[in-house]
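1. after the sequence you'll find the predicted model.
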Amino acid sequence: MTRIILSLMVLMASLNAAEIYATFSIEAKKSANLAFYSSGIVNKVFVDVSSRVKKGQKLVELQNDDLKASLQIAKASLKDAEVTLKYAKKDYERQLLIKDLIDEAKFDKYLLTYEKAKVAIVRAEANLAYQQSLLDRTLIKAPFDGVIFEKSVEVGDVVSGMMLRTVFKIQSQIDRKLILEFDQKYWKKVRIGNSVKYTVNGDKKVYTGKISKVYPYANSENRKIKAEVKVKNFIVGLFGDGYILVPDDK
């Protein structure tokens, strides 16, 4: 009984709605072209076309043994600076307790050593961060959970800073969006939340969805306005058409 009532409500809403024709193409909700911004020779490729990846997962790596060594040296330097600071602070605090009993110049030496140790920590931390950033440039990681749909790199390829190119293309795994286009004369009628019924080319099934975004401009060349509908599982690049249901002015 409940289903019958709901069906009747949907039917009545449709009868009281005007239909605005729209065409659409299907895009991934998220997509990105990934490229190195460092030069080098490709050392490892961890994924292939159709690989499903998690955010932060390594995709490809340049030869970077020298940078890894530099990073280890930077970590050791920071550790050394931390030890120096630890004992410089102890010396300073001991002298602070007897400050009034010792020569002022002697106390200042302990204070200077302590302050220099703190500066050395800042310098060591900055160097570590810099070495880490250089190493990170030799890696490409997935920016979000997704699937690789194009790959143009192999082990041994040379990546040049003068000719940086896309090596992977990634898109969200199942989340998609319809990019609707409708006549600009309906700009006052179409709103977020409007229902859409549509068919995808090659599929006779009629789908339904709701507008999640309306673009705030009209294309001056074709006099169309765009809107989005969130969907799932369709192949990116497909197209179709349908109708946006809006309240009937009558």
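-> Yes, it's here.

2. every contact and neighbour count from this point should use C-alpha atoms.
-> Noted.

3. let me know the helix or strand that residue 242 is in.
-> For residue 242, the element it lies in under DSSP states H and E is strand 239-247.

4. which elements pack onto that strand?
-> Secondary-structure packing of strand 239-247 (3 or more C-alpha pairs under 8 Å, 6 or more residues apart in numbering; DSSP states H and E): strand 17-28, strand 195-200.

5. and the angle for that strand with strand 17-28?
-> Going by axes from the mean of the first three to the mean of the last three C-alpha atoms, to 10 degrees, strand 239-247 is angled at 140 degrees with respect to strand 17-28.

6. of the helices and strands packed on strand 239-247, which is nearest residue 227?
-> Closest of the helices and strands packed on strand 239-247 to residue 227 is strand 17-28, at 9.2 Å (criterion: C-alpha to C-alpha).

7. by how many degrees do that closest one and strand 195-200 diverge?
-> Angle, strand 17-28 to strand 195-200, by the same axes, to 10 degrees: 50 degrees.

8. so what's the residue count around residue 59?
-> Residue 59 has 20 neighbours, counted by other C-alpha atoms under 10 Å.

9. any idea which element it lies in?
-> strand 58-62.

10. take the one below as the second:
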Amino acid sequence: MNITVIGGTGLIGSQLVTRLREAGHEVVASSPSTGVDLLTGAGVDQALKGADTVVNVSNSPTFDEASPDFFRTTTGNLLSAGERAGVGHQVILSIVGVDQVPQLDYYRAKTLQEDLLRQGPTPYSIVRATQFFEFMDAVLSWTSDEQAVRLPATRIQPLATADVVQALADVTTAAPRNGTLDVAGPEVFPLDELGRRTLAARKDPRPVVTDDKAGMFAAVEGDVLIAGPDARLSATRYEDWLAANS
């Protein structure tokens, strides 16, 4: 199968390119560094030439009110180029519960991306993932100082990016779902408790203060970031991942 990965040099994209090539597929890794600019459309037609499937794991450079325009423009350009190239399957990576948190600019932007894909001209698949283990250090940094880390008790079900990549690879090489697959980790944690476990593994003595107004995830209510009963659950536990990455 001929596959183009948009965002193919990033955290998820680079792993996906490797995984697909190891499985014997012909893969083009596309990103601004390879001359492909989804915002302007430059290089997109060439990147999609001969592609059976396109996987879009590119991301907005910001999480603020500018992100909807980014996804509106880039998704439109990619769908148009895909139609011209005769692409038979468009795949994107999104977020579990993304349409349940309209108060977050970035989540509204990703919901818009999903809607544009559904309304587009090409059969599609959406892989919605929960939060990544690899992003936990960044989450801690948003609301921390030298004395403490402040986190809400928002419940999340994180997973390793390697497991996201495997799910994407499986969906990419199968028939279009014309629907969504949720992928999530095997365990649910309050975010503040996950912060405590992370700091302990990092030998960081700072306390985690539970603060339901701290950080981006403070805007999330209930269990909307928890995967539903039909989700694909990965096997990698956070404690095991921490032990291997601390």
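-> On my side now, so go ahead. All values reported here derive from a predicted model rather than from experimental measurement.

11. for the two chains, what TM-score is obtained?
-> The TM-score (TM-score structural alignment, normalised by the length of the second structure) is 0.18; 71 aligned residues with a C-alpha RMSD of 5.4 Å.

12. what comes up buried for the strand holding residue 242 of the first structure?
-> Neighbour counts over strand 239-247 of the first structure (16 or more other C-alpha atoms under 10 Å) mark 239-246 as buried.

13. elements contacting the strand holding residue 59 of the first structure?
-> strand 40-45, strand 139-141.

14. which of those strands is buried the deepest?
-> Among those, ranked by average contacts under mean count of other C-alpha atoms under 10 Å, first place goes to strand 139-141 (a mean of 19).

15. just give me the longest helix of the second structure.
-> helix 67-85 (DSSP state H).

16. flag every buried residue along it.
-> Residues of helix 67-85 of the second structure classed as buried under the neighbour-count rule (16+ other C-alpha under 10 Å) are 67-68, 70-72, 74-82, 85.

17. do stretch 178-185 of the first structure as well
-> For stretch 178-185 of the first structure, the buried set under the neighbour-count rule, 16+ other C-alpha under 10 Å, comprises 178-184.

18. what about those, which are in helices?
-> Applying DSSP H to these, no entry is found in helices.

19. among the residues you listed, name the ones in strands.
-> With strands taken from DSSP state E, the overlap with these comprises 178-183.

20. what about the strands in the first structure?
-> Along the first structure, counting by DSSP E, strands occupy 17-28, 31-35, 40-45, 52-53, 58-62, 139-141, 146-151, 158-159, 166-171, 175-183, 195-200, 207-218, 224-232, 239-247.

21. name the helices or strands packed onto the host helix or strand of residue 182 of the second structure?
-> Assigned by DSSP H and E, residue 182 of the second structure belongs to strand 180-184. Applying 3+ C-alpha pairs under 8 Å, 6+ apart, one finds that strand 180-184 of the second structure contacts strand 124-129, strand 232-233.

22. if you compare the directions of that strand and strand 124-129, what angle comes out?
-> Between strand 180-184 of the second structure and strand 124-129, the angle comes out at 20 degrees (the same axes, to 10 degrees).

23. which SSE is immediately downstream of strand 180-184 of the second structure?
-> strand 189-190.

24. I'd say residue 182 of the second structure and residue 163 touch.
-> No. Assessed by C-alpha atoms under 8 Å, residue 182 of the second structure is found out of contact with residue 163, at 12.0 Å.

25. neighbour count for the two, which is higher?
-> Comparing residue 182 of the second structure with residue 163 by other C-alpha under 10 Å, the one with more neighbours is residue 182, at 23 against 19.

26. can you pick out the most distant pair from the buried residues of stretch 178-185 of the first structure?
-> So, these by C-alpha to C-alpha: farthest apart are 178 and 184, at 17.7 Å.

27. can I get the strands of the first structure in JSON lines with distance to residue 83 of the first structure?
-> As requested, the strands of the first structure are exported to JSON lines (distance: least, C-alpha to C-alpha, whole Å):
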{"stretch": "strand 17-28", "distance to residue 83 of the first structure": "51"}
{"stretch": "strand 31-35", "distance to residue 83 of the first structure": "40"}
{"stretch": "strand 40-45", "distance to residue 83 of the first structure": "36"}
{"stretch": "strand 52-53", "distance to residue 83 of the first structure": "41"}
{"stretch": "strand 58-62", "distance to residue 83 of the first structure": "34"}
{"stretch": "strand 139-141", "distance to residue 83 of the first structure": "32"}
{"stretch": "strand 146-151", "distance to residue 83 of the first structure": "44"}
{"stretch": "strand 158-159", "distance to residue 83 of the first structure": "40"}
{"stretch": "strand 166-171", "distance to residue 83 of the first structure": "43"}
{"stretch": "strand 175-183", "distance to residue 83 of the first structure": "51"}
{"stretch": "strand 195-200", "distance to residue 83 of the first structure": "65"}
{"stretch": "strand 207-218", "distance to residue 83 of the first structure": "56"}
{"stretch": "strand 224-232", "distance to residue 83 of the first structure": "55"}
{"stretch": "strand 239-247", "distance to residue 83 of the first structure": "64"}
